[in-house]
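Structure, please.
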Amino acid sequence: MRQVRLGNSGLRVSPLALGCMSYGDPGRGAHPWTLPEERSRSLIRAALEAGVTFFDTANIYSLGTSEEYLGRALRDFARREEVVIATKVFEPMHDGPLAGGLSRQAIMTEIDQSLRRLGTDYVDLYIVHRWDPHTPIEETMQALDDVVRAGKVRYLGASSMRAWQFAKAQHVATQHGWTPFVSMQNHYNLLNREEEREMLPFCADSGVGVTPWSPLARGLLTRPWGTETERTTKDLVQHRLYAQTAAADRQVVDVVAQIATDRGVPMAQVALAWLLSRPAVSGAVVGVTDPRHLTDAVAATGLDLDADEIERLEKPYIPHDTVELR
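Okay, here's the model as predicted:
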């Protein structure tokens, strides 16, 4: 698989990042549909064999067991210098009064815990999972700069927040000579394109690489509308993100299905190919719980949609309200 630059940074990654939220102890955390370790390991290994070099997890995923599974698998199947590991900080990992957020105390504590669980000396990309309204951004950016200078982190990234918040963080870093963010991991797919208004143009203009999460709308873009799976019955976030716009979203999904049929490829390939063709997008974070998901994702990196197909895919879209995910 080809490698691409993450924005204007020198970090090279595969255009697919294996999202590891699906891997972890199902009995821990908020995701009862996650895969146990042996099944997770087999998919991580398959991703490596397919040329994926970019692996995305978070401390909060299955309360740290996602990091543990990923770390053990990569130690067994890959050389550390040949993979890019991204993890995140923000969500509370315990019930204590100092849990969560982006304070200096939280960042310094959680990076060491993540490194321990991953079994590595450094993280390639350390991502702030959300904006922290209770901590001055100067404190957050200085603490992040310190973990970079300490050699525990190579690059910094951010995830879902308002464009003005991201711009403020970047300005503060530049103003003080601290390490800026090189990537933005946000909610962006054919069913939710609100990031095209402010965040994507800002990232394109400032050379920040975009690596959207939920590129297939938590599975809605991979199958005919109304198909039920185990995850659709348990995934409350999917309901929060898409239930209010179901009628319009169904029209988009129907077009994806039509183009997929015309092309003779699975729907997932069409939806991913559209996303990977968008300006500022360096890659996509894909969740893989079955080998065929990986096969479709890899094939999408070589699928070129023509202008007419792109117009058909985008035409049914209507504006969506912002759903705040803590």
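
CA only for contacts and neighbour counts going forward, please
OK.

Give me the number of neighbouring residues for the spatially closest residue to M141 that is not a sequence neighbour.
Distances taken as CA to CA, 6 or more residues apart in numbering place A173 nearest to M141, at 6.2 Å, with adjacent residues excluded. By other CA atoms under 10 Å, the residues close to A173 number 21.

Tell me how far A173 lies from S103.
Going from A173 to S103 by CA to CA, to the nearest Å gives 16 Å.

mind checking which helix or strand the residue nearest to M141 is in?
A173 belongs to helix 163-176 when elements are defined using DSSP states H and E.

With L313 instead?
Per DSSP H and E: helix 307-314 holds L313.

Quick check: buried residues in that helix?
By neighbour count on 16 or more other CA atoms under 10 Å, the buried set for helix 307-314 is L313.

Which strands or helices does that helix pack on?
Judged by 3 or more CA pairs under 8 Å, 6 or more residues apart in numbering; DSSP states H and E, the packing partners of helix 307-314 are helix 246-263.

what helices or strands is the helix or strand that the helix it packs on is followed by leaning on?
Following helix 246-263 in sequence order, the next helix or strand is helix 267-276 (DSSP H and E). Counting contacts by 3+ CA pairs under 8 Å, 6+ apart, helix 267-276 is packed against helix 246-263, strand 284-287, helix 291-300.

Return the distance of D205 relative to R75.
To R75, D205 is 37 Å away according to CA to CA.

out of those two, which sits in the more crowded spot?
Neighbour count, other CA under 10 Å: between D205 and R75, R75 has more, with 13 against 10.

is it true that the more buried one lies in a strand?
No. Assigned with DSSP: H, G, I helix; E, B strand; the rest coil, R75 falls outside any strand and is helix.

Y188 against E195, yeah?
Yes. Y188 is within contact range of E195, at 6.5 Å (criterion: CA atoms under 8 Å).

Would you mind telling me which of these two has more residues around it?
Legend: neighbour count by other CA under 10 Å for Y188 and E195, higher for Y188 (24 against 18).

For Q105, see how far away the more buried one is.
31 Å.

quick one on the thing from earlier: so which of the helices and strands packed on helix 267-276 has the densest surroundings on average?
Mean neighbours per residue, mean count of other CA atoms under 10 Å, is largest over those for strand 284-287, with a mean of 25.

run this one through as well so I can compare:
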Amino acid sequence: MHKTLRPLSTLSSHASTTSRLASLQHHISPLSSSAAPKMPLIPSTMSSNKPRVILGLMTFGPPGTESKGGRITKLDDYNKCLDYLQQQGYNEVDTARAYIGGQQEGFTAQAKWQDRGLTLATKCYPVNPGDHSPEKLRASLEKSLQELGTKCVDIFYLHAPDRSVPFEKTMEACNELFKEGKFVKLGLSNFAAWEVSECWNIANERGWVKPSIYQAMYNAITRDIEKELIPCCRK
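Next comes the predicted model:
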């Protein structure tokens, strides 16, 4: 189970592809840019007891991708899963450029996620050193947008830290992409607490888009993030 944590005292959950998992989400501050694209965005559940559920798409892929992690590989079955998710009142999905060998996002486009009114997050994983350089980060996000058939996603995550590139360069690149309207909110995943703090402070000091969402492995057994990362996000 993944848990999406938000700095500024915000918590939410990320469900696996085979189960529906939930926790409370709290409200986060609104976007500072009035020019930001209007997307479905993340619903606030501060005043509601309804749990927040996100469908992770890591094992949804087109036919022939079983060796790349595909478990649900028929478009009809994928649509049935999305139908069920939405019938329960949930509309959030989470994908990544790296999922299913780079084929997941295109499969989600085939399922017409935008026509469904889904909120979507994608990510850029640094497979190789330098993947979070300004040029490669841009190329990754633009490829994601092309595959998804959209000009903007609701959430764009740095899937893990690329320590071969100074965080300042990566955060500046994210800010440029944000100003161009390619994503609405910036998130971090698999960063250490000190790295979250450094990225946030760099962006805050320079007036750049700040990471406001964190996604981590967190469940009843895996609780390491309670020591440093959750307190860091709450600050």
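
helices and strands around the helix holding A173 of the first structure, which ones?
helix 137-149.

now with 10 Å?
helix 137-149, strand 153-159, strand 181-185, helix 199-206 (3 or more CA pairs under 10 Å, 6 or more residues apart in numbering; DSSP states H and E).

Mean per-residue distance, the third one versus the second structure.
For strand 181-185 of the first structure, the mean deviation from the second structure after alignment is 0.4 Å (mean CA distance after the TM-score superposition for the first structure).

Please look at W33 of the first structure and E230 and confirm they touch.
Yes. Look at W33 of the first structure against E230 with CA atoms under 10 Å: they come within range, at 7.7 Å.

Give me the more crowded residue out of these two.
The neighbour comparison of W33 of the first structure against E230 (other CA under 10 Å) goes to W33, with 18 against 8.

Tell me which residues touch the more buried one, please.
Applying CA atoms under 10 Å, 6 or more residues apart in numbering, we find W33 of the first structure in contact with 21-27, 230-231, 234-235, 289.

Dump those residues to JSON lines, plus secondary structure and distance to A247 of the first structure.
What follows is the contacts of W33 of the first structure, written out as JSON lines (DSSP: H, G, I helix; E, B strand; the rest coil; distance: CA to CA, whole Å):
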{"residue": "M21", "secondary structure": "helix", "distance to A247 of the first structure": "28"}
{"residue": "S22", "secondary structure": "helix", "distance to A247 of the first structure": "28"}
{"residue": "Y23", "secondary structure": "strand", "distance to A247 of the first structure": "32"}
{"residue": "G24", "secondary structure": "coil", "distance to A247 of the first structure": "34"}
{"residue": "D25", "secondary structure": "coil", "distance to A247 of the first structure": "35"}
{"residue": "P26", "secondary structure": "coil", "distance to A247 of the first structure": "32"}
{"residue": "G27", "secondary structure": "coil", "distance to A247 of the first structure": "34"}
{"residue": "E230", "secondary structure": "helix", "distance to A247 of the first structure": "22"}
{"residue": "R231", "secondary structure": "helix", "distance to A247 of the first structure": "21"}
{"residue": "K234", "secondary structure": "helix", "distance to A247 of the first structure": "21"}
{"residue": "D235", "secondary structure": "coil", "distance to A247 of the first structure": "19"}
{"residue": "T289", "secondary structure": "coil", "distance to A247 of the first structure": "28"}
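
For the residue mapped onto C20 of the first structure from the second structure, grab the count of nearby residues.
In the second structure, C20 of the first structure lines up with L57, judged by TM-score structural alignment. Residues near L57 of the second structure, counting by other CA under 10 Å, number 24.

any idea how far L57 of the second structure lies from M217 of the second structure?
Here L57 of the second structure is placed at a distance of 16 Å from M217 of the second structure (CA to CA).

same deal with K123 of the second structure?
Distance from K123 of the second structure to M217 of the second structure, counting by CA to CA: 15 Å.

Who has more neighbours out of those two?
K123 (24 against 16).

In a strand, the more buried one, correct?
Yes. Assignment of K123 of the second structure by three-state DSSP places it within a strand.

Which position in the second structure pairs with H171 of the first structure?
Alignment note (TM-score structural alignment): H171 of the first structure maps to N201 of the second structure.

does its match really touch S212, like I thought?
No. Counting by CA under 10 Å, N201 of the second structure stays clear of S212, with 12.0 Å between them.

Looking at the two, which one has more neighbours?
Applying other CA under 10 Å to N201 of the second structure and S212 shows that S212 carries more neighbours, namely 20 against 16.

who touches that one in this structure?
5-8, 10, 28-29, 31, 155, 185-188, 200, 233.

shared neighbours, Y188 and E195 of the first structure?
With CA under 10 Å, 6+ apart, Y188 of the first structure and E195 have common neighbours S160.

how about the nearest residue to A109 of the second structure, chain neighbours excluded?
L148 is the one closest to A109 of the second structure (CA to CA, 6+ apart), at 4.9 Å.

Next: R41 of the first structure.
Nearest non-adjacent residue to R41 of the first structure, counting by CA to CA, 6+ apart: A73, 5.7 Å away.

Tell me the residue in the second structure aligned with that neighbour.
Under the alignment (TM-score structural alignment), A73 of the first structure maps onto A111.

Neighbours of that match, how many?
A111 of the second structure: 18 neighbours (other CA under 10 Å).

do the same with the one 5 residues further on
Neighbours of R116 of the second structure under the rule other CA under 10 Å: 12.

Report the separation between it and R206 of the second structure.
37 Å.

What of T150 of the second structure?
29 Å.

Same list, the helices and strands packed on helix 163-176 of the first structure, but as a markdown table with distance to S66 of the first structure please.
As requested, these are exported to a markdown table (distance: least, CA to CA, whole Å):
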| stretch | distance to S66 of the first structure |
| --- | --- |
| helix 137-149 | 22 |
| strand 153-159 | 18 |
| strand 181-185 | 18 |
| helix 199-206 | 29 |
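
now for the ones you listed, which one comes closest to N59 of the first structure?
N59 of the first structure sits nearest to strand 153-159 of all those, at 13.9 Å, using CA to CA.

In the second structure, which residues correspond to that closest one?
Counting by TM-score structural alignment, strand 153-159 of the first structure pairs with residues 183-189 of the second structure.

and R240 of the first structure, what pairs with it in the second structure?
When the second structure is aligned by TM-score structural alignment, R240 of the first structure is left unaligned.

ok now the match of strand 153-159 of the first structure, how far from the chain's centre?
Averaged C-alpha coordinates place stretch 183-189 of the second structure at 6 Å from its chain's average position (CA atoms, centre = their mean, to the nearest Å).
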